[in-house]
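Engineer: take a look and give me a structure for this.
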Amino acid sequence: MKFQSVLLSAVALAAAAGAQAAPAKVADGKVLKAVTESDLQQLVLAEGHTVDELHPFEAPSVRGKTADGLYFLLIGTACDIGKVKGCQGAMMQVRYDDDESVTLEGVNKANMEEAAIGTWWDKEDKTVGFTRYVVMDDGVTWLNLRQNLRVLLDVQASTLKYVFPESEKK
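Structural biologist: Alright, predicted model coming up:
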């Protein structure tokens, strides 16, 4: 059940190594109507995690890593639309490789029991994911964005027992 990884290039590793202190701090009360890749990077750092990779996807994105070794993704969505610069949405995800214990019933149970995040299973790609999506159309505070990441990381941990009933992760 290892994190579904995206191949790292030598350039990405070098960028991630120097990326730990790059963005300026954001005040908790600041209202954001859009985020940039730099904001996503700062979000990872503001929560005490490390940046493992910058720009792992075509969209503005960051792969973070908790002190416990859990990888997670922050992906900007609805980017540079109309007159709005930046991304008006932020998808936060944790992904795992599936195993033989994953069932549709378990994924459905996870969705019913833990509505704060969406749980999904891509059988073809052999990936199980947990997602929290934040829409910033009329603005969210920086602290609210931070709290959304906390919710994803906390709730996915308690949801593993439904998706991976035979795993040591639960």
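Engineer: all contacts plus neighbour counts: C-alpha atoms, from now on.
Structural biologist: Noted.
Engineer: which residues in the protein form strands?
Structural biologist: In the chain, strands defined by DSSP state E lie at 31-32, 50-54, 61-65, 71-79, 87-97, 118-122, 127-135, 140-141, listed in chain order.
Engineer: here's the other one to compare against:
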Amino acid sequence: MKTKYTALLTLVLLFLSVLVKGQESGSTSSGNEKRAQNIFVELGGQGLLFTANYDSRFSNRRDGFGGRAGIGYLSIEGDNATTVPLSLNYLLGKGRHFFEMGLGATLLATGGNDDSFLFDENNSNIIGTMSFSYRLQPVDRGFSFRAGLSPVFNKDFFIPYYAGLSLGYSF
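Structural biologist: The predicted model follows:
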């Protein structure tokens, strides 16, 4: 379990260092384009359950490399699950329409007891995630939408047709 948390911490630090480096290199841009940023809620997808997320490009562009981080929590009759999705992604497209490809990891921490419906013990796991999605992202600011496939995997399973849907705001 300690190894899982060390791996998650390493992934978080790597994500933050890439984000800071991207912001530093993006500050020398001509200023004609603005870095795309999004806040959104997601059902399914790389967050696995229901999550609140932040997504940003690493340079002053609407497309290209970026990353996301989020958090989710669900509690039902003594069972609970917390998810923390982190991923890197790449957007292809122009204007408002993009294709998103991403790769990441999600920490899934579950809790329950012997009387629980879903989980009979406290457990944590890191789930690998991918993203192949359509993204509607306004040119300036406004409503954003994503829908697509988010295959999930770890050493014990692979689910290729796991889907996700998100609604949010781009600025």
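Engineer: report the TM-score for the pair.
Structural biologist: After superposition, the two chains reach a TM-score (TM-score structural alignment, normalised by the length of the first structure) of 0.35; 88 aligned residues with a CA RMSD of 4.2 Å.
Engineer: would you list the strands of the first structure in JSON lines and tack on distance to Gln41 of the first structure?
Structural biologist: Converted to JSON lines, those look like this (distance: least, CA to CA, whole Å):
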{"stretch": "strand 31-32", "distance to Gln41 of the first structure": "15"}
{"stretch": "strand 50-54", "distance to Gln41 of the first structure": "7"}
{"stretch": "strand 61-65", "distance to Gln41 of the first structure": "6"}
{"stretch": "strand 71-79", "distance to Gln41 of the first structure": "8"}
{"stretch": "strand 87-97", "distance to Gln41 of the first structure": "12"}
{"stretch": "strand 118-122", "distance to Gln41 of the first structure": "23"}
{"stretch": "strand 127-135", "distance to Gln41 of the first structure": "16"}
{"stretch": "strand 140-141", "distance to Gln41 of the first structure": "16"}
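Engineer: is it possible to export those to JSON lines including mean neighbour count and distance to Lys161 of the first structure?
Structural biologist: Shown next, in JSON lines, are the strands of the first structure (neighbours: other CA atoms under 10 Å; distance: least, CA to CA, whole Å):
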{"stretch": "strand 31-32", "mean neighbour count": "17", "distance to Lys161 of the first structure": "35"}
{"stretch": "strand 50-54", "mean neighbour count": "24", "distance to Lys161 of the first structure": "26"}
{"stretch": "strand 61-65", "mean neighbour count": "24", "distance to Lys161 of the first structure": "21"}
{"stretch": "strand 71-79", "mean neighbour count": "23", "distance to Lys161 of the first structure": "18"}
{"stretch": "strand 87-97", "mean neighbour count": "22", "distance to Lys161 of the first structure": "13"}
{"stretch": "strand 118-122", "mean neighbour count": "19", "distance to Lys161 of the first structure": "12"}
{"stretch": "strand 127-135", "mean neighbour count": "21", "distance to Lys161 of the first structure": "13"}
{"stretch": "strand 140-141", "mean neighbour count": "16", "distance to Lys161 of the first structure": "31"}
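Engineer: quick one: closest of those to Ala15 of the first structure.
Structural biologist: Closest of the strands of the first structure to Ala15 of the first structure is strand 50-54, at 6.9 Å (criterion: CA to CA).
Engineer: now the angle between strand 71-79 and the closest one, please.
Structural biologist: 50 degrees (axes from the mean of the first three to the mean of the last three CA atoms, to 10 degrees).
Engineer: so which elements touch strand 50-54 of the first structure?
Structural biologist: In terms of contacts (3 or more CA pairs under 8 Å, 6 or more residues apart in numbering; DSSP states H and E), strand 50-54 of the first structure is packed against helix 10-18, helix 37-46, strand 61-65.
Engineer: buried sites along the helix ranked longest in the first structure?
Structural biologist: Across the first structure, the longest stretch assigned as helix under DSSP state H is helix 142-163. Within helix 142-163 of the first structure, the residues that qualify as buried by neighbour count (16 or more other CA atoms under 10 Å) are 142-145, 148-149, 152-153, 155-156, 159-163.
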